[in-house]
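# this is the structure alone, sequence omitted:
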């Protein structure tokens, strides 16, 4: 059987990921015989300072990835804000395809494309973060014969992503971030059987096409994506189809993809937003009712005064109850550290 070596390392991180990435790259050798690609969840606007941070933290050069850029060994390629990063054959491609789990760039997109392009030559790494972006992509890497590596949850600032990866993916390499660099340096020197890669599943290829090119969405009908569910997409309000019933993954006709955890989080955010809107409406109604009371007093109309006072008191009571609930919910959310860190990187 022909032998080769793993020559592509793909890394996904979210909240707490900058610290983990610093530790990881600090342990990589300057002659690493593999290209490295990184997705860190970033806000859509602005630019990213992550390449500079990685260059300062370790011996490898780091650049913001561009479409058409070749996979260069001994270099770290970072996904820019608001663009998916994909691997197509021996080059990187940037895409403005549908968000996945509410993110663009998304970890699943990079991992899935790397699995298709590289098979056993790919090593996927999950670092600190909340929820479970990257889990489906890591499953794809393992399905194609690649290697899965996960930061030790006890070492991660946010253990959600590592814990979900370990729960759903067969993983033999679990290390603190500071030990990942030497581990990866050894893994990329171990031989792999390039002819041993299982074929690319049709659904994996379809999802990759959707992420790469918006036109790919038009080429996939509802039954190819999955069976319609009872849920709606938080991004576009379209019907979500159940892509993988066993692991609860969903995708809408526009192409937005959601894991169950990310969907529940987005639904919770939408619910909270609706409640804040309701609170504002109640407070405005109370304020307007008080002004109407003053107007009715000028007319000497006691019936209207009583009616408007009742409306103001009812709205104020409801607003107080709703405000107390929202503030209590926000306090619990902060205490549980369930909110994703926003980063200006």
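The structure has been received and is ready for your questions. Everything numeric here is computed off the predicted structure, so don't read it as measured data. Numbers count the residues shown, from 1 in each chain.

# rest of the way, CA atoms for contacts and neighbours
Fine.

# what about the closest residue to residue 14 other than its chain neighbours, distance to residue 193?
The spatially closest residue to residue 14, leaving aside those adjacent along the chain, is residue 129, at 4.3 Å (CA to CA, 6 or more residues apart in numbering). Per CA to CA, to the nearest Å, residue 129 is found 32 Å from residue 193.

# okay, those two: which has more neighbours?
residue 129 (27 against 16; other CA atoms under 10 Å).

# can you give me the helices for the stretch 101-250 of the chain?
107-118, 135-143, 160-168, 177-187, 202-212, 215-218, 222-225 (DSSP state H, counting those that start in this stretch).

# need the distance between the two termini of stretch 112-124.
Stretch 112-124 has its terminal residues 10 Å apart, counting by CA to CA.

# quick one: contacts of that stretch?
With CA atoms under 8 Å, 6 or more residues apart in numbering as the test, stretch 112-124 has contacts from 4-11, 86-90, 111, 136-138, 140-141, 144-149, 192-194, 196-197, 200, 204-205, 208.

# what of stretch 146-166?
With CA under 8 Å, 6+ apart as the test, stretch 146-166 has contacts from 15-16, 20, 115, 119-135, 138, 141-142, 169-177, 180.

# quick revisit: out of the contacts of stretch 112-124, which end up buried?
Among the contacts of stretch 112-124, those classed as buried by 16 or more other CA atoms under 10 Å are 4-11, 86-88, 111, 136-138, 140-141, 144-149, 192-194, 197, 208.

# mind listing which of these are in strands?
Of the buried ones among the contacts of stretch 112-124, the ones assigned to strands by DSSP state E are 4-5, 8-11, 86-88, 147-149, 192-193.

# distance to residue 242 added to those, as JSON lines?
Output for these, formatted as JSON lines (distance: CA to CA, whole Å):
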{"residue": "4", "distance to residue 242": "37"}
{"residue": "5", "distance to residue 242": "36"}
{"residue": "8", "distance to residue 242": "31"}
{"residue": "9", "distance to residue 242": "30"}
{"residue": "10", "distance to residue 242": "27"}
{"residue": "11", "distance to residue 242": "27"}
{"residue": "86", "distance to residue 242": "24"}
{"residue": "87", "distance to residue 242": "26"}
{"residue": "88", "distance to residue 242": "27"}
{"residue": "147", "distance to residue 242": "27"}
{"residue": "148", "distance to residue 242": "25"}
{"residue": "149", "distance to residue 242": "28"}
{"residue": "192", "distance to residue 242": "34"}
{"residue": "193", "distance to residue 242": "34"}
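
# ok, and here's another one to check against it:
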């Protein structure tokens, strides 16, 4: 039995340039629908559909929730929304973030793999961190075709490199060769292939439902994986540890999901915020101690004033040590200006 084919593409930093080059080289009669997640700030208007419409021959757009899939069209996830594939239509939802992003490459790839199985062609292009690694693993599990831009050819190597470290992919090619490769693969008929249902497939479906705004807690995500003793940076909920072969991931019972790398990045950012808050509190303590010393002097309590100033001096030293530690962790040195 012949099946349909879809192409899913994930990109981040440097992705707009890469996508323009890829789309520009696809023929006007290219008949396979293409779905793209390009990371973008949630509050920013995306001009990517217009950019790709000018770059190539295929119609590019942000889809509406529930829109029917049409061959030869390019669908781009809108900012701050997951884009998912379900049967012959598209879901555009605001489920919990994955890997600190919405839209998430993993969420799109996972939904495509579950629905189209070996009819999926997954592509990871340039980008930072590792969104897309778990999604590409899902495509591989469902016998789809996996393509990674050669990291040496990518503007930013992290996303393609992380996929290569965790997934056995079918093709590793420079960007310039991907359009020709896709044109050839699109002409190959997709035959129905039985896929054994196991716990990985059940988790895949559960995570697709969560991205589609279904209740993660009620779906039972808290019972999946192992307790990690870690908490979700987004909501403070308990994180469970999920394992996919060589991939380690985390998801909280509210639904937020993290790879190990994205979790470390988020924790690092939260740590910086909390350290700055501590520094602010210490500096406010210094202000209060010095004002109290001035008031004590005005009333003739010199001993009390000296005690306040001594505490202010110790607090200032502690604050400077904390600032130096923070700048050292951020890779900015001691924070001294040399003046």
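Okay, I see it. All figures in this text were calculated on a predicted structure; none of them were measured in a lab.

# what's the TM-score here?
TM-score of the superposed chains, computed with TM-score structural alignment, normalised by the length of structure 2, equals 0.92; 330 aligned residues with a CA RMSD of 1.8 Å.

# quick check: the residue nearest to residue 210 of structure 1 when sequence neighbours are not counted vs residue 275 of structure 1, distance?
Nearest residue to residue 210 of structure 1 in three dimensions, chain neighbours excluded: residue 216, at 4.5 Å (CA to CA, 6+ apart). For residue 216 of structure 1, the distance to residue 275 of structure 1 (CA to CA) stands at 37 Å.

# how about residue 220 of structure 1?
Going from residue 220 of structure 1 to residue 275 of structure 1 by CA to CA gives 36 Å.

# again with residue 178 of structure 1
With CA to CA as the criterion, residue 178 of structure 1 and residue 275 of structure 1 are 43 Å apart.

# just residue 328 of structure 1 next, same as before
In terms of CA to CA, residue 328 of structure 1 sits 13 Å off from residue 275 of structure 1.

# swap in residue 18 of structure 1?
With the distance defined as CA to CA, residue 18 of structure 1 ends up 33 Å from residue 275 of structure 1.

# more neighbours, those two?
Between residue 18 of structure 1 and residue 275, residue 18 has the larger neighbour count (other CA under 10 Å), namely 19 against 16.

# please, which helix or strand holds that one?
helix 17-26 (DSSP states H and E).

# what's the mean distance for that helix versus structure 2?
Comparison of helix 17-26 of structure 1 with structure 2 after fitting gives an average deviation of 1.5 Å (mean CA distance after the TM-score superposition for structure 1).

# that helix aligns to what range in structure 2?
Matched against structure 2 by TM-score structural alignment, helix 17-26 of structure 1 falls on residues 15-24.

# so which bits of the matching stretch are buried?
Here stretch 15-24 of structure 2 shows 15-16, 18-24 as buried, counting by 16+ other CA under 10 Å.

# contacts for stretch 244-262 of structure 1, please.
98-102, 131-133, 210-211, 217, 221-222, 225-226, 233, 235-236, 238-243.

# mind giving me the ChimeraX select for these, buried ones only?
Applying 16+ other CA under 10 Å to those leaves a buried subset, and the ChimeraX line that selects it is:
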select :98,99,100,101,102,131,132,133,210,211,217,222,225,226,233,235,238,239,240,241,242,243
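
# residue 226 of structure 1 versus residue 328 of structure 1, what's the distance?
For residue 328 of structure 1, the distance to residue 226 of structure 1 equals 39 Å [CA to CA].

# aligned to residue 69 of structure 1, what sits in structure 2?
Per TM-score structural alignment, residue 69 of structure 1 is aligned with residue 67.

# ditto for residue 44 of structure 1
So, by TM-score structural alignment, residue 44 of structure 1 is matched to residue 42.

# can you tell me the closest non-neighbouring residue to its match?
residue 80 (4.6 Å).

# isn't that neighbour right up against residue 96?
No: assessed by CA atoms under 8 Å, residue 80 of structure 2 is found out of contact with residue 96, at 10.2 Å.

# now for the two: what residues contact both?
What both residue 80 of structure 2 and residue 96 touch, as defined by CA under 8 Å, 6+ apart, is the set residue 102.

# which part of structure 2 lines up with stretch 122-137 of structure 1?
With TM-score structural alignment as the criterion, stretch 122-137 of structure 1 aligns to 120-135.

# how long is the matching stretch end to end?
This stretch, stretch 120-135 of structure 2, spans 12 Å end to end (CA to CA).

# so the spatially most distant residue from the centre of structure 2 versus residue 293 of structure 2, what's the distance?
Farthest-out residue of structure 2 from its mean C-alpha position, per CA atoms, centre = their mean: residue 300, at 61.0 Å. For residue 300 of structure 2, the distance to residue 293 of structure 2 (CA to CA) stands at 10 Å.

# buried set for the helix or strand hosting residue 334 of structure 1?
Using DSSP H and E, residue 334 of structure 1 sits within helix 302-335. For helix 302-335 of structure 1, a neighbour-count test (16+ other CA under 10 Å) marks 304-305, 308-312, 315-316, 318-319, 322-323, 326 as buried.

# would you point out which residue is most central in structure 2?
residue 99 (3.5 Å).

# and that residue, what pairs with it in structure 1?
Under TM-score structural alignment, residue 99 of structure 2 pairs with residue 101 in structure 1.

# can you say which of the contacts of stretch 146-166 of structure 1 are buried?
By 16+ other CA under 10 Å, these give 15-16, 20, 115, 119-135, 138, 141-142, 169, 171, 173-177, 180 as buried.
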